[in-house]
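Novice: build me a model from this:
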Amino acid sequence: MLTPLETPRLILRQWEDRDRDPYYAMNADPEVRRFFPSVQTREEADLSIDILHEHIELTGWGLWAVEVKESGELAGLTGLWPMPDIVAPGATEVGWRLAKAHWGKGYAPEAGRAALRHAFEVLELDQVVSMTTVTNQPSRRVMEKLGLTRDPADDFQHPNYPDWWGAPHVLYRITAERYRALPD
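Specialist: Just a heads-up that it's a prediction; the model follows:
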């Protein structure tokens, strides 16, 4: 059973049925999904939660539900996911997505730090990567706050969406050595 990860303001935990409605609302919001090819239908959002839940059950880690301690609200998701083989095969990605009501509060870097701590201190990974569209400046700022760096030679065209305007992607990385050298 997964022991939830905690930060001063957040709990990163396993998905529960109570998360389905707010998760769907977040993924149906065109502003939240502006750097994705489309919004999600209810069926897609429910399937996504099922997949995320199962991965955490099987491995003990994944893209966790992010709960705000003070209110109990689902803020979104943050965590680790196996990187698609399209780029950095075998790597693990750190990622996040928050509902609009939770933007601008510093939750993404706070939860991202907890995910990286788990990646390097518990899973003992050698490196973690993160990717997004070239134009997704908010996520790129979070990556940089977390200490990930970009080598333009790693940038790529997302092959799953060749006709989508967001296909040009950037890839950021952080090694275990760099993570350990970051200030607390």
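
Novice: C-alpha from now on. contacts and neighbour counts both.
Specialist: OK.

Novice: closest to the centroid, which residue in this protein?
Specialist: G95 (1.8 Å; Cα atoms, centre = their mean).

Novice: another sequence for comparison is provided below:
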Amino acid sequence: MIETERLILRDWRDEDRDPFLAMGQSPNVMKHLGGLQSPEQVDEAIARVRACQAAHGHCFWAVERKGDGAFLGFCGLKVGNVGPIDGEIEIGWRLREDAWGQGFAKEAALASLAWGWANLDATRIVAITVPGNTSSWGLMERLGMTRRPDMDFGHPHFAEDHPLHRHITYVMERPA
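Specialist: So this is what the prediction gives:
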């Protein structure tokens, strides 16, 4: 469990499923993430993050707001499994729409990065998104990550002519 001023990053609970499903069925939340998710896809995603936590001791943790215990989404670290980030430590986040613009993603991401540097021996942490997701890559830049065009790639889950095929990569080197 990681605590920040306003958030708790924690393991997933069964009661997170319904609010996570609601996020997965929000057109705005899923705009840059491959489209709306079915209940089965949400269950598979939760199973993957739980397996990641069990195998590695970290994952895209559930993000809970301290003030009211509300599930806001996820943020954390996992082992990347696509393109040039395969095997790298990847940071990622997704928050429900009514949590946008309040600094929650940055707060959770900074806590995840701090946890990663303190607990993992990675030389760098990477992040990926699509060029159109300006909110996501803007946060990467605000976190101090550096764009690495040499690591951009075509995502294998999308056809070459699909708007989500091209992914851009940002990197943060381990602080000295």
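
Novice: so after superposing, what's the score?
Specialist: The TM-score (TM-score structural alignment, normalised by the length of the second structure) is 0.95; 175 aligned residues with a Cα RMSD of 1.2 Å.

Novice: hmm, back to that, sec struct for the residue nearest to the centre of the first structure, please.
Specialist: Assigned by DSSP: H, G, I helix; E, B strand; the rest coil, the conformation of G95 of the first structure is strand.

Novice: for it, give me its contacts.
Specialist: 63, 78-81, 112, 130 (Cα atoms under 8 Å, 6 or more residues apart in numbering).

Novice: part of a strand, is E124 of the first structure?
Specialist: No: using three-state DSSP, the secondary structure at E124 of the first structure is coil, not a strand.

Novice: tell me the residue in the first structure aligned with I2 of the second structure.
Specialist: Correspondence of I2 of the second structure to the first structure, assessed by TM-score structural alignment: L5.

Novice: please, which helix or strand holds the spatially closest residue to its match that is not a sequence neighbour?
Specialist: Nearest residue to L5 of the first structure, sequence neighbours excluded (Cα to Cα, 6 or more residues apart in numbering): L12, at 5.0 Å. Here L12 of the first structure is covered by strand 10-13, with elements defined by DSSP states H and E.

Novice: just checking, what packs against the helix or strand just after that strand?
Specialist: Remark: after strand 10-13 of the first structure, the chain's next helix or strand is helix 20-28, criterion DSSP H and E. Judged by 3 or more Cα pairs under 8 Å, 6 or more residues apart in numbering; DSSP states H and E, helix 20-28 of the first structure is in contact with helix 42-59, strand 74-82.

Novice: buried set for the first one?
Specialist: Put plainly, it is helix 42-59 of the first structure. Residues of helix 42-59 of the first structure classed as buried: 42, 45-46, 48-49, 52-53, 55-56 (neighbour count, 16 or more other Cα atoms under 10 Å).

Novice: could you do the last one as well?
Specialist: Within strand 74-82 of the first structure, the residues that count as buried by 16+ other Cα under 10 Å are 74-81.

Novice: which bit of the second structure covers stretch 133-150 of the first structure?
Specialist: Against the second structure, stretch 133-150 of the first structure falls on residues 130-147 (TM-score structural alignment).
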